[in-house]
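> here is my input; please provide its structure:
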Amino acid sequence: MGNNVNKGFIPALKYKCLTKYFDLFLSVLMREYKIKNELIKYAGINNNEKILDFGCGTGTLLLMLKSYYPNNEINGVDIDKDVLTLANDKLFSKGLSIPLSIYDGENLPYESNYFDKILSSLVIHHIYPEDKLRIFNENRRILKPGGNIFILDFAKPKDFYSKIIVSILKRFEPIDDNIEGNIPDLLRKAGFTNISENFYFRTLFGGLTIYRASKLI
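Model prediction:
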């Protein structure tokens, strides 16, 4: 996978030296707050639900979730120690304490049937194709029966501009599953049901969508 790659993931902006610029990149070029607000709104979170931000990165989505649902149990997990440090600093500056956990690339550090909802934002395209199914299986394991996962990530391009952009982007990130429309099939193979693809957001780096999937049993 290369010396600059963690097991199963490519670091934010691919190279470790660029991680500290990730927030600036997202806020300026990806309309981060707008699209993450749409993700939260679509997730339909209820009071007192247990929520996991899978691949929480530098903690922006965690801060938004906690501001909207201060009484909910919210957790963050990521495989990258560097971004977890940034997330912890960001949370501390806001006077917030949200449990952050490191993911070893194999087993998520939570008991089975624990979370009501899992949200994931711009993470799945960082994961190598051979690892996605295992990770979806782990996400399903920690969801309660009746729980849902909501994934905001790159979509199959719907216009010429997006096709050009993703043809360039795929040279740097393993996004083939996203742009070929394979994410729903992978979720289905992991045992999820009621799988849907909702919304389409155009950004400078291509189209984004929200995938939704349920764990029935």
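
> from now on I want contacts and neighbour counts done on CA atoms only, so please keep to that.
Noted.

> let me see the contact set for Leu91.
Gly59, Leu63, Ser97, Ile98 (Cα atoms under 8 Å, 6 or more residues apart in numbering).

> quick one: Arg141 from Lys90, how far?
29 Å (Cα to Cα, to the nearest Å).

> tell me which of those two has more neighbours.
The residue with more neighbours, out of Arg141 and Lys90, is Arg141; 22 against 16, by other Cα atoms under 10 Å.

> any idea which element that one lies in?
Per DSSP states H and E: Arg141 is located in helix 129-142.

> hmm, back to that, tell me the one of the contacts of Leu91 nearest Gly105?
Distances from Gly105 to the contacts of Leu91, taken as Cα to Cα, are shortest for Gly59 (19.2 Å).

> to check against the first, give me the structure of this:
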Amino acid sequence: MAGVRALHERAVELAGIQPGQTVVDVGCGTGNLSFAVLAAQPSARVTGLDPDRDALHRAAHKARRRSLALTLVQGYADRIPAEDASLDHVVSSLALHHVDDDGRIAFARDALRALRPGGTVTIVDFGGPASNVEDVGHPTHRHGHSPVHALRHLTRLMRSRVAHSPVVTRNHGNGIVTLLTDAGFRDAREVAHTDHRFGRVTFVQATHTP
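I've put the predicted structure just below:
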């Protein structure tokens, strides 16, 4: 997806990861957010978690090619591979909307369990009011459109599909903020957002404050 690197770099900036800190990337896929963390802080201790074995194999290959130390674990968001109160950061990018309701709740609670006091969770995902995304009607003319017009129509169509997908609607409004608050985080809030070509992307952060 175009522009994802910029989302990852912004997430790392907002997370404020310091040298040597421990980080788990939940739903790491092929490792791009993890690599953004290591680019910003090469001494960070990063673990990527994902259920997709093939994606993890690709992440491992990329890490070897770049000579980066990245630990990879196959598993789900509801079981973060860390001892209680041992992590400085939990990060996740464009993964939470793939997780069902029970899994989302379990993820938020497990993030709180795994984070040390003062540790933070930073989530990047599609979210925000559905009204921020343009609906797409049916064009009355099928012929004579320029390639630019066709591309714009496709982008609007994709934005509409993302916004109205059942898995994304859980993030609308303050969905992610509410999820973290209900899990016990006291200061969950949206810290930034951007209008991506396929929809509104929100950056939500919370701190483990006992």
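
> can you pull the TM-score for these?
TM-score for the superposed chains, counting by TM-score structural alignment, normalised by the length of the second structure: 0.82, backed by 189 aligned residues with a Cα RMSD of 2.1 Å.

> identify the residues contacting the next helix or strand after the helix holding Arg141 of the first structure?
Reading on from helix 129-142 of the first structure to the C-terminus, the next helix or strand found by DSSP H and E is strand 143-154. Residues outside strand 143-154 of the first structure that contact it (Cα under 8 Å, 6+ apart): 36, 39, 43, 112-125, 139, 175, 178-179, 206-217.

> cool, stretch 203-210 of the second structure as well?
If you take Cα under 8 Å, 6+ apart as the criterion, stretch 203-210 of the second structure is touched by 11, 15, 112, 115-125, 176-177, 180, 185-193.

> rerun at 7 Å
Residues external to stretch 203-210 of the second structure that are found in contact with it (Cα atoms under 7 Å, 6 or more residues apart in numbering): 112, 115-125, 177, 185-193.

> would you list every one of the helices in the first structure?
22-29, 32-43, 60-68, 81-93, 129-142, 160-169, 176-179, 183-189 (DSSP state H).

> so the second one versus strand 143-154, what angle?
With axes from the mean of the first three to the mean of the last three Cα atoms, to 10 degrees as the basis, helix 32-43 of the first structure and strand 143-154 are set at 150 degrees to each other.

> cool, and the first one?
Between the axis of helix 22-29 of the first structure and that of strand 143-154 there is an angle of 60 degrees, by the same axes, to 10 degrees.

> next one: the fourth one
Counting by the same axes, to 10 degrees, helix 81-93 of the first structure points 100 degrees away from the direction of strand 143-154.

> mean deviation of helix 81-93 of the first structure from the second structure?
Comparison of helix 81-93 of the first structure with the second structure after fitting gives an average deviation of 1.0 Å (mean Cα distance after the TM-score superposition for the first structure).

> distance from the centroid: which residue in the first structure tops it?
Residue farthest from the centre of the first structure, counting by Cα atoms, centre = their mean, is Phe160 at 25.7 Å.

> list the contacts for whichever residue in the second structure pairs up with Met64 of the first structure?
Alignment note: Met64 of the first structure maps to Ala36 in the second structure; criterion TM-score structural alignment. Residues in contact with Ala36 of the second structure (Cα under 7 Å, 6+ apart) are His8, Glu9, Val12.

> kind regards, and thank you for your time.
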